[in-house]
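Peer 1: Structure for this input, please:
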Amino acid sequence: MSQAMIRAGLTALLLAVAAPSLAVLPDEMLADPKLEARAREISKGLRCLVCRNENIDESNADLARDLRLLVRERLSAGDSDRQVVDYVVDRYGEYVLLSPTTKGANWLLWAAGPLMLLMGGGLAWVYLRGRARAPHPQDAALTEEEQERLRRILDQQDG
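Peer 2: Okay, the predicted model is just below:
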């Protein structure tokens, strides 16, 4: 293996590892490392409204950049982490949270999965119990009339 191939492989590996952190541009970062660390922590919980499944720290979308700058602006103004998140939620709605709260109508979304599982289990139980109680065709005996008719049919086939 040549040196160039090794370097190319290491460069690709480093880029793959560092890719999520490349979204935050140097001009966005705060000079105070403690504030920057708080901004990064807050950004992990905020959804990019364009990408939907990425937090704003990982997204390269313009809106994610605007949100990162907004978070840093609020932190620089002296807001607590909770105040910053509340401010962003007030502007963009609860959808901006990667982990929505269980307040208001969201409780229904959180409860829907377990409720549907319980309902499905209940329906399965009722179905299986009804099926167990139903008479099985092989257990039912033939009446005298049915037996005579069956004998006639079988006799016709033989003769």
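
Peer 1: drop to CA atoms for contacts and neighbour counts, all remaining ones
Peer 2: Fine.

Peer 1: which stretches of the protein form helices?
Peer 2: Counting by DSSP state H, one finds helices in the chain at the ranges 3-18, 33-44, 62-76, 81-92, 106-133, 144-158.

Peer 1: Any chance of CSV for the ones you listed, columns distance to C51?
Peer 2: Output for the helices of the chain, formatted as CSV (distance: least, C-alpha to C-alpha, whole Å):
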stretch, distance to C51
helix 3-18, 19
helix 33-44, 14
helix 62-76, 9
helix 81-92, 15
helix 106-133, 22
helix 144-158, 71
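
Peer 1: any idea how far stretch 75-93 is from the chain center?
Peer 2: Relative to the centre of its chain, stretch 75-93 is centred 25 Å away, using C-alpha atoms, centre = their mean, to the nearest Å.

Peer 1: and the spatially most central residue of the chain, what does it touch?
Peer 2: The centroid of the chain falls nearest to N53 when counting by C-alpha atoms, centre = their mean (9.1 Å). Contacts for N53 were tallied using C-alpha atoms under 8 Å, 6 or more residues apart in numbering; they are R47.

Peer 1: that older thread, is it possible to get CSV of the helices of the chain that adds mean neighbour count and distance to V24?
Peer 2: Below are the helices of the chain laid out as CSV (neighbours: other C-alpha atoms under 10 Å; distance: least, C-alpha to C-alpha, whole Å):
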stretch, mean neighbour count, distance to V24
helix 3-18, 11, 11
helix 33-44, 16, 9
helix 62-76, 19, 8
helix 81-92, 15, 18
helix 106-133, 12, 31
helix 144-158, 10, 84
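
Peer 1: To compare against the first, here's the next sequence to fold:
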Amino acid sequence: MLVRTLAILLAALLLIVASAPASVFVTPAFAVNPDEMLSDPGLETRARKLSAGLRCLVCQNESIDDSNADLAKDLRLLVRERLKAGDTDEEVIDYLVSRYGEFVLLRPRFDWANLALWATPMVVLLFGGVLAFVTVSGRRKRQAPQDLSAAEEAAIAKITADRR
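Peer 2: Below is the predicted model:
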């Protein structure tokens, strides 16, 4: 009886594992190779933090930390070289932005050059709210009951009197 129960449980487990998508059992793999890593753990942590916020210019939706592209590897090495040279995190970012433009940042900076990028969603939301308010208040005004004039009340009274 016990063997049969264990066999059923094993078959169920194998069925679950076989039918589950592979992403359930896979942990995220970073593209950073061991030969790229810095021996100083503090600098390596800073490099990983910086590279997580930098866009792979080939993949465009991945950070250079996650990308296997050659350019991403070059950027990872460049970040580490700049950190070893004594640059601050901000100096490394400024250097990369000066070479590749704001596009290299996964989260663009807030400045006057990209104000439209940051303000457009708020402007559209505000415009939609004002439009909805004007539309609803206009409908309420049109649907508001009007008082009848004396002539209209007399005409209604005459019509209802004729029907009796």
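
Peer 1: and D27 of structure 1, which of the helices of structure 1 is closest to it?
Peer 2: Closest to D27 of structure 1 of the helices of structure 1, according to C-alpha to C-alpha: helix 62-76, at 9.8 Å.

Peer 1: Which other helices and strands does that closest one contact?
Peer 2: Applying 3 or more C-alpha pairs under 8 Å, 6 or more residues apart in numbering; DSSP states H and E, one finds that helix 62-76 of structure 1 contacts helix 33-44, helix 81-92.

Peer 1: how close does the last one sit to structure 2?
Peer 2: Its matched residues in structure 2 lie on average 0.6 Å from helix 81-92 of structure 1 after superposition (mean C-alpha distance after the TM-score superposition for structure 1).

Peer 1: give me the stretch of structure 2 that that helix matches.
Peer 2: Matched against structure 2 by TM-score structural alignment, helix 81-92 of structure 1 falls on residues 89-100.

Peer 1: Contacts for the matching stretch, please.
Peer 2: 46, 50, 79, 82-83, 103-105.

Peer 1: Now with 10 Å, please.
Peer 2: 46-47, 49-51, 53-54, 57, 75, 78-83, 86-88, 101-105 (C-alpha atoms under 10 Å, 6 or more residues apart in numbering).

Peer 1: on that earlier part again, in CSV: the helices and strands packed on helix 62-76 of structure 1, plus distance to R152 of structure 1.
Peer 2: Output for the helices and strands packed on helix 62-76 of structure 1, formatted as CSV (distance: least, C-alpha to C-alpha, whole Å):
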stretch, distance to R152 of structure 1
helix 33-44, 82
helix 81-92, 82
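
Peer 1: Quick one, which of those gets closest to S59 of structure 1.
Peer 2: Nearest of those (C-alpha to C-alpha): helix 33-44, 10.4 Å.

Peer 1: which residue numbers in structure 2 go with that closest one?
Peer 2: Counting by TM-score structural alignment, helix 33-44 of structure 1 corresponds to residues 41-52.

Peer 1: starting at the chain centroid, how far to the matching stretch?
Peer 2: That offset, for stretch 41-52 of structure 2, works out to 23 Å (C-alpha atoms, centre = their mean).

Peer 1: What of stretch 148-159 of structure 1?
Peer 2: That offset, for stretch 148-159 of structure 1, works out to 65 Å (C-alpha atoms, centre = their mean).

Peer 1: picking that back up, average gap between the match of helix 33-44 of structure 1 and structure 1?
Peer 2: Mean deviation for stretch 41-52 of structure 2: 1.0 Å (mean C-alpha distance after the TM-score superposition for structure 1).

Peer 1: residues contacting W118 of structure 2?
Peer 2: Going by C-alpha under 10 Å, 6+ apart, the list of residues near W118 of structure 2 reads 108-112.

Peer 1: Let's see if you can find the most crowded of these.
Peer 2: P108 (14 neighbours; other C-alpha atoms under 10 Å).

Peer 1: need the contact list for the residue nearest to that one when sequence neighbours are not counted.
Peer 2: Once flanking residues are discounted, P108 of structure 2 sits nearest to E102: 6.3 Å by C-alpha to C-alpha, 6 or more residues apart in numbering. Counting by C-alpha under 10 Å, 6+ apart, E102 of structure 2 touches 54-55, 93-94, 96, 108-109, 114.
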